[in-house]
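Asks: Just need the structure, nothing else, for what follows:
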Amino acid sequence: MGLTTYIAIYFIVWWVVIFAILPFGVRSQHEDGKVEDGTEPGAPQRPLMLRKVLITSVIAAVLVALLAWTIESGKVTLDMFPMPFDAKLYDLK
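Replies: Now for the predicted structure:
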């Protein structure tokens, strides 16, 4: 696969990981007992977004690197997976 494909895969993996990481370590204003006037009590006190973005970037890079190594080394090929409408698989003639 080409570099563009791996960049696209990284983009998709990054977004999946960021949504998995977002809830970790979040405390709402209500939980801390410091609700500011005019704000939602469930709003995060300190979302720590920069830290989460950096952690997400590292995790996504490692996952895509492992995927790229697996594919480029030949350990996994597309031929290993049955195609949905393969004539041999469904005895279609």
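
Asks: use CA for all of it now, contacts and neighbours both
Replies: Will do.

Asks: What ranges does this protein have for its helices?
Replies: With DSSP state H as the criterion, the chain has helices at 3-21, 29-32, 49-72, 87-90.

Asks: Could I get those helices in a markdown table, plus columns for distance to Pro41 and mean neighbour count?
Replies: As requested, the helices of the chain are arranged in a markdown table below (distance: least, Cα to Cα, whole Å; neighbours: other Cα atoms under 10 Å):
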| stretch | distance to Pro41 | mean neighbour count |
| --- | --- | --- |
| helix 3-21 | 21 | 14 |
| helix 29-32 | 5 | 14 |
| helix 49-72 | 19 | 15 |
| helix 87-90 | 56 | 10 |
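
Asks: another one to check against the first:
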Amino acid sequence: MALTSIIAIYALFWVMTAFLLLPFGVRTADEAGLSKIPGQADSAPAEFHPWRIVGRATVIAAVLCALYIANYIEGWVTVDDVNLFGTPPGYEPRQR
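Replies: Here you go, the predicted model:
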């Protein structure tokens, strides 16, 4: 696998992980006991810590990317393992 492919896969895992982490640990102004600014959305976070999300997303994305690359090298889970609809007519599996 090329280095550029690894970087692209890591970036995809990082963005996906960062967006999945955004709603966790968020407290609204009502939950924190703070007064809201006029026009503020009820769901707006009282305090936002982007570096905490960046750090967590970096670690989780690194683990997921490492597992993906290890699976690519070792071949633990292949397309044939997750084939839910059966083998199409005329299909010949790839030989390694």
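
Asks: Report the TM-score for the pair.
Replies: After superposition, the two chains reach a TM-score (TM-score structural alignment, normalised by the length of the first structure) of 0.74; 87 aligned residues with a Cα RMSD of 2.6 Å.

Asks: hang on, the earlier thing: using a markdown table, lay out the helices of the first structure together with distance to Gly42 of the first structure.
Replies: Listed next are the helices of the first structure as a markdown table, based on distance: least, Cα to Cα, whole Å:
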| stretch | distance to Gly42 of the first structure |
| --- | --- |
| helix 3-21 | 18 |
| helix 29-32 | 6 |
| helix 49-72 | 17 |
| helix 87-90 | 52 |
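
Asks: Those helices: which one's closest to Met80 of the first structure?
Replies: Comparing the helices of the first structure by their distance to Met80 of the first structure (Cα to Cα), the top pick is helix 49-72, with 11.6 Å.

Asks: Read off where the closest one ends up in the second structure.
Replies: Residues 50-73 of the second structure are where helix 49-72 of the first structure aligns, with TM-score structural alignment as the criterion.

Asks: Now that stretch on the first structure. Mean distance?
Replies: Comparison of stretch 50-73 of the second structure with the first structure after fitting gives an average deviation of 0.8 Å (mean Cα distance after the TM-score superposition for the first structure).

Asks: Name the residues that touch that stretch?
Replies: Among residues not part of stretch 50-73 of the second structure, those counted as contacts by Cα atoms under 8 Å, 6 or more residues apart in numbering are Ile6, Ile9, Tyr10, Phe13, Trp14, Val15, Thr17, Ala18, Leu21, Leu22, Val77.

Asks: got the contact list for the fourth one?
Replies: Neighbouring residues of Phe13 of the second structure by Cα under 8 Å, 6+ apart: Ala61, Leu64, Cys65.

Asks: at 7 Å instead, please
Replies: Contacts for Phe13 of the second structure were tallied using Cα atoms under 7 Å, 6 or more residues apart in numbering; they are Ala61, Cys65.

Asks: cool, the third one as well?
Replies: Tyr10 of the second structure makes contacts with Ala61, Ala62, Cys65, as judged by Cα under 7 Å, 6+ apart.

Asks: cool, and the last one?
Replies: If you count contacts by Cα under 7 Å, 6+ apart, Val77 of the second structure has them with Asn71.
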